[in-house]
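Colleague: Okay, here's the prediction I keep looking at, along with the sequence it came from:
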Amino acid sequence: MKFTWGTGIALFYVLFVAALVFALVQSRKVDHSLVMEDYYQADIEYQSHYDKLANAKALPINLVISQELEKQVLNFQFPSDLGAIEGNILFYRPSDKDLDFQVAIRTDQANRLEVPTNGLTPGLWKVKVDWKAQGRSFYTEEVITL
């Protein structure tokens, strides 16, 4: 069989359509859900979030998040000079929103909080700490790997 221009053009179109069908099938396998359900509201509240970040950076002693592998806990050491702390800690899993959960901040006398990690799925987590002390709001975010 001789390879002519007509055969080449037909082969090109067949391969092009096959590539489009392959791309369509592959794109249907990807989860296109939004990272945040209410991203419009989150965009409106961005200035407040930025102010919380600036307040946290202005602290002389920052929030310290450390991991104790043998005890399977995360330690949160809040600045002790701020007094009573209130707020929430969001454990955000970028790969699966169903694993996200929140913990209310309840510190001891030394402004420390321990959160057990033995029930958490191993992998990458973003720890988002939104807290208040002395009438000011603060926000700290850290990436951890369990």
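Modeller: Alright, I've got the coordinates. Everything quoted here is computed from the prediction, not taken from an experiment.
Colleague: contacts, neighbours, all on C-alpha from now
Modeller: Will do.
Colleague: Kindly list the longest helix within the chain.
Modeller: Secondary structure of the chain per DSSP state H: the longest helix is helix 5-28.
Colleague: From the chain's centroid, how far away is whichever helix or strand comes after that one?
Modeller: Per DSSP states H and E, the first helix or strand lying C-terminal to helix 5-28 is helix 39-44. Helix 39-44 sits 16 Å away from the centroid of its parent chain (C-alpha atoms, centre = their mean, to the nearest Å).
Colleague: Please compare the first structure with the one that follows:
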Amino acid sequence: MAAASHLKEDFKNPWFLGILALVGVALAGTIWMAVVAGQTSPGLVSEDYYEKGKNYFHETPKAEQGPQWRLSLMAPPTPVVGQSQIYRLYVVDEAGHPVSGASVVLYAYRPSDANADFEVKMTQADAGTFTAPVSFALPGTWDLIAQVKSNGRSFDITQRVFIKD
């Protein structure tokens, strides 16, 4: 009987109630985040992630040993949703000469929504200069990867841009 009345007194203590409420809120928040994570997009997803990961340690040292090209990706100063704007890539080989005749693709990844990802083939505007008009359908942060392929060699440059609404 004494234990039951002592338990009733504990439930009247404001410190006990506060700690109990804090644990309840933390538990509810954890459950909510688990539900949201299970129902939303996983973000940036590569379809061949296993092959890329398997080859990473074999390809990376080879690429770092050879002569490197210099790539510079130029985005518009204020990219805006729905506006087609020109993105430029400047490519110079290891000898400092502009690269011509390369195949260049610009990949746009939206970390928060893999369904919005797209790619654009860039065309050569001048020796060492490749351009592409790009229009983003959604605002927010985007990761751009420009990939240059020429004579069996491949070089990448990445850049993060924020697209205004």
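Modeller: Done, it's in. It should be emphasised that the depicted structure is a prediction, and the values quoted were computed from it without experimental measurement.
Colleague: Ends of stretch 112-121 of structure 2, what's the gap?
Modeller: Stretch 112-121 of structure 2 has an end-to-end distance of 23 Å (C-alpha to C-alpha, to the nearest Å).
Colleague: Which residue range of structure 1 does it align onto?
Modeller: Mapped onto structure 1 using TM-score structural alignment, stretch 112-121 of structure 2 covers residues 95-104.
Colleague: Which stretches in structure 2 count as strands?
Modeller: In structure 2, the strands defined using DSSP state E lie at 70-74, 85-92, 103-109, 118-126, 129-134, 140-150, 153-163.
Colleague: Make a markdown table out of the ones you listed and add distance to A34 of structure 2 and mean neighbour count.
Modeller: A markdown table is the format used below for those (distance: least, C-alpha to C-alpha, whole Å; neighbours: other C-alpha atoms under 10 Å):
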| stretch | distance to A34 of structure 2 | mean neighbour count |
| --- | --- | --- |
| strand 70-74 | 38 | 17 |
| strand 85-92 | 38 | 19 |
| strand 103-109 | 24 | 21 |
| strand 118-126 | 28 | 16 |
| strand 129-134 | 35 | 20 |
| strand 140-150 | 24 | 18 |
| strand 153-163 | 28 | 15 |
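Colleague: Which one of those lies nearest to G43 of structure 2?
Modeller: G43 of structure 2 lies closest to strand 103-109 among those, at 8.9 Å (C-alpha to C-alpha).
Colleague: quick check: angle from the closest one to strand 70-74?
Modeller: 50 degrees (axes from the mean of the first three to the mean of the last three C-alpha atoms, to 10 degrees).
Colleague: Give me the helices and strands touching strand 103-109 of structure 2, please.
Modeller: strand 118-126, strand 140-150 (3 or more C-alpha pairs under 8 Å, 6 or more residues apart in numbering; DSSP states H and E).
Colleague: how big's the offset between the first one and structure 1?
Modeller: Read it as strand 118-126 of structure 2. Here strand 118-126 of structure 2, set against structure 1 after superposition, deviates by a mean of 2.1 Å using mean C-alpha distance after the TM-score superposition for structure 1.
Colleague: and if you look at the last one?
Modeller: With the two structures superposed, strand 140-150 of structure 2 lies on average 1.7 Å from its match in structure 1, counting by mean C-alpha distance after the TM-score superposition for structure 1.
Colleague: start and end residues in structure 1 for that strand, please.
Modeller: The aligned range for strand 140-150 of structure 2 is 123-133, by TM-score structural alignment.
Colleague: What separation do you get for the spatially closest residue to V105 of structure 2 that is not a sequence neighbour and G66 of structure 2?
Modeller: Nearest residue to V105 of structure 2, sequence neighbours excluded (C-alpha to C-alpha, 6 or more residues apart in numbering): K121, at 4.5 Å. Going from K121 of structure 2 to G66 of structure 2 by C-alpha to C-alpha gives 26 Å.
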